[in-house]
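Visitor: What follows is a predicted structure for the sequence shown.
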Amino acid sequence: MTAPAGDGITTSTGQRITTAAGQRITASAGDGTTAPARDGTTAPARDGTTAPAGDGITTPAGGGVTAPADGDGTGRETVFGGATTLLVIAKEPVPGRVKTRLTPPYTPVQAATLAEAALADTLAAVAATPAARRVLVLAGRPGRWLPDGFEVIPQRGGGLDERLANAFAETDGPAVLVGMDTPQVTPAELDRAARSLDDGDAVFGPAADGGFWLLGLRRPDPRLLLGVPMSRADTGARQRARLRGLRVTTLDTLTDVDTAADAVRVAERAPGTRFAATLAAISRTRHLAAAPTRGAAR
């Protein structure tokens, strides 16, 4: 899905936004709210230190430290610290356009509300993870659920494989990409994924349905994604096969929220998330609506 053409969007302070026409702007202060970190804290910068002059180490924007080529004796550039770009690919949570497999039993509005909560949890986890850049690759327009500190760019391409490849193309170094379907993801898991690229080539997070919830690449290459069939039971296996020959770190398997059963399972495993609280509120509303009215004929 490709985001519609835009004419400039105002979100929260300091965010850089690219419209569908390709124009990058700096947004002024808006009404975007920041979802809190999962544990109420913000993770510190992964390194944040500057090496003294003369030791051949430079500190790029974002706090990461890059050693010169062959600094580890392998002929590869070695990346340390928060030098990784974190990408979130997502859809604007509009009723009838997101989480359609949740309807029924949920209404389109309830499904979109759950999608917004899942996205907010994901963005909060990314915001609490050390990174050089945090980029939301969005189909649609940002809303109040967008925290500070994110660049927003439109999705480009037809199929999901093209959109993923184009998202990685927005980076010029190590990058980790997640979707909006795993609200249970934690900053610790994302940090582990990013750190694995310090001395590895790729990181892969398999999903319980046969897909994948995370993909990270030390040197993003469109050929590693283009042509991989998406939204199938063998998507994860096919994507993992593209990484053959690379040094790959495999993360724990997570459940994507695609069905009502998935939603319940994820909420049970991550009860402190906004997603779990939203599902509980919706469930209470549905229970009250289904309860017989006092005094009604039996």
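Guide: It's in. Numbers count the residues shown, from 1 in each chain.
Visitor: from here on, contacts and neighbour counts on C-alpha atoms
Guide: Will do.
Visitor: and residue 136, what does it touch?
Guide: 87-90, 150-153 (C-alpha atoms under 8 Å, 6 or more residues apart in numbering).
Visitor: now residue 112
Guide: Residues near residue 112 by C-alpha under 8 Å, 6+ apart: 93-99.
Visitor: hmm, back to that, which of the contacts of residue 136 has the most neighbours?
Guide: Highest neighbour count within the contacts of residue 136, by other C-alpha atoms under 10 Å: residue 87, with 29 neighbours.
Visitor: Can you classify that one by secondary structure?
Guide: The three-state assignment at residue 87 reads strand, by DSSP: H, G, I helix; E, B strand; the rest coil.
Visitor: just checking, it touches residue 175?
Guide: Yes. Contact criterion C-alpha atoms under 8 Å: residue 87 and residue 175 qualify, at 7.1 Å.
Visitor: Now do the buried residues in stretch 248-264.
Guide: 248-251, 253-260, 263 (16 or more other C-alpha atoms under 10 Å).
Visitor: The residues you listed in strands, which ones?
Guide: The members of these that map onto strands under DSSP state E are 248-250.
Visitor: Save these as TSV, and put in distance to residue 190 too.
Guide: Supplementary listing: those in TSV, determined by distance: C-alpha to C-alpha, whole Å:
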residue	distance to residue 190
248	15
249	12
250	12
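Visitor: which one of those residues is nearest residue 212?
Guide: Among these, residue 250 lies closest to residue 212 (C-alpha to C-alpha), at 10.6 Å.
Visitor: That closest one: what's it in contact with?
Guide: Taking C-alpha under 8 Å, 6+ apart, one finds 203-206 in contact with residue 250.
Visitor: From those, list just the buried residues.
Guide: Here, 16+ other C-alpha under 10 Å leaves 203-206 buried among the contacts of residue 250.
Visitor: need the strands for this protein, in chain order.
Guide: Under DSSP E, the chain gives strands at 16-18, 24-26, 65-66, 79-80, 85-91, 133-139, 151-154, 175-178, 202-206, 212-217, 248-250.
Visitor: putting a second one here so we can go through both:
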Amino acid sequence: MQHLIVFIRNPRLGKVKTRLAADIGDVRALEVYQRLLSITHGAVVGMDVPCRKSVWYSDCIPKEPDLWSASGFEQCLQTEGDLGARMQHAMEQAFRENGGPVVLIGSDCPEVSPRILQEAFRHLQDTDCVLGPAADGGYYLIGCRTSFPFVFQDMPWSRPELFETTCRVLKARGCRVHTLEVLTDIDKVSDLKAFGW
């Protein structure tokens, strides 16, 4: 069965969008992140794709209901390690439980939409991997038909060469890769201004 994973940080003051917070303060950074969470949630619940949906929290699973639990998302806790180790763990668990394909998204992209998510799942019917490149050189989405643990190992996380490196590694292993449209994450004050936030 198809599965969509959403990676989020627990929305806590001083713990989210820390690079942005250095310029706009912790309170404003938390407001920005909560807005991004709402956009991401809306994109996922708005897509017309039958699949399991899970949200993976960075620190703890909230005891109180939140917008994810209220929408029927499975609630999971990210494992220890760097971003690659955490993503690999979540993807492999999804493949063990459901088969595939599996799509994983973050929660930093205000341009993510139901259409983008539907397109990712559609392309996974006839390709091995789908990547959604971010304008900063990373990616906002990765989807795989089957488990490719190597794609999360020894990668330049949070660096502008991440997307290109990931594509190169996949293609070197003979994987067919489909690239979605480039979208912009919000990481800097200039990103906020570009979106009129």
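Guide: Sure, I can see it. Quick caveat, the model's predicted, so the values are computed rather than measured.
Visitor: Now the TM-score, please.
Guide: Once superposed, the chains reach a TM-score of 0.88 (TM-score structural alignment, normalised by the length of structure 2), with 186 aligned residues with a C-alpha RMSD of 1.5 Å.
Visitor: Could you dump the buried residues of stretch 248-264 of structure 1 into JSON lines and include distance to residue 287 of structure 1?
Guide: What follows is the buried residues of stretch 248-264 of structure 1, written out as JSON lines (distance: C-alpha to C-alpha, whole Å):
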{"residue": "248", "distance to residue 287 of structure 1": "46"}
{"residue": "249", "distance to residue 287 of structure 1": "43"}
{"residue": "250", "distance to residue 287 of structure 1": "40"}
{"residue": "251", "distance to residue 287 of structure 1": "37"}
{"residue": "253", "distance to residue 287 of structure 1": "32"}
{"residue": "254", "distance to residue 287 of structure 1": "29"}
{"residue": "255", "distance to residue 287 of structure 1": "25"}
{"residue": "256", "distance to residue 287 of structure 1": "25"}
{"residue": "257", "distance to residue 287 of structure 1": "21"}
{"residue": "258", "distance to residue 287 of structure 1": "22"}
{"residue": "259", "distance to residue 287 of structure 1": "19"}
{"residue": "260", "distance to residue 287 of structure 1": "15"}
{"residue": "263", "distance to residue 287 of structure 1": "17"}
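Visitor: Tell me which two of those sit farthest apart.
Guide: 248 and 260 (32.2 Å).
Visitor: Aligned to residue 127 of structure 1, what sits in structure 2?
Guide: Here residue 127 of structure 1 is matched to residue 45 in structure 2, going by TM-score structural alignment.
Visitor: all helices of the stretch 51-200 of structure 1, in order?
Guide: 108-127, 160-169, 187-196 (DSSP state H, counting those that start in this stretch).
Visitor: Distance from the second one to the middle of the chain?
Guide: Between the centre of helix 160-169 of structure 1 and the centre of its chain there are 13 Å (C-alpha atoms, centre = their mean, to the nearest Å).
Visitor: What are the buried residues along that helix?
Guide: Quick answer for helix 160-169 of structure 1 (16+ other C-alpha under 10 Å): 160-168.
Visitor: And the last one, by the same measure?
Guide: Applying a neighbour-count criterion of 16+ other C-alpha under 10 Å, one finds 187, 190-191, 193-196 buried in helix 187-196 of structure 1.
Visitor: Equivalent analysis for the longest one, please.
Guide: Neighbour counts using 16+ other C-alpha under 10 Å place 108, 110-127 of helix 108-127 of structure 1 among the buried residues.
Visitor: and the angle from that helix to helix 187-196?
Guide: Using axes from the mean of the first three to the mean of the last three C-alpha atoms, to 10 degrees, the direction of helix 108-127 of structure 1 lies 50 degrees away from that of helix 187-196.
Visitor: So what's the gap between helix 108-127 of structure 1 and the chain middle?
Guide: 11 Å.
Visitor: what do we get in structure 1 for residue 120 of structure 2?
Guide: Looks like residue 120 of structure 2 aligns to residue 193 there (TM-score structural alignment).
Visitor: ok, and the closest non-adjacent residue to its match?
Guide: Closest residue to residue 193 of structure 1 apart from its sequence neighbours, by C-alpha to C-alpha, 6 or more residues apart in numbering: residue 203 at 6.2 Å.
Visitor: Need the counterpart of the one you found in structure 2.
Guide: With TM-score structural alignment as the criterion, residue 203 of structure 1 matches residue 130.
Visitor: coming back round to it: just the buried ones from the contacts of residue 112 of structure 1?
Guide: 93-95, 98-99.
Visitor: Buried residues of stretch 136-146 of structure 1, list them for me.
Guide: Here stretch 136-146 of structure 1 shows 136-143, 145-146 as buried, counting by 16+ other C-alpha under 10 Å.
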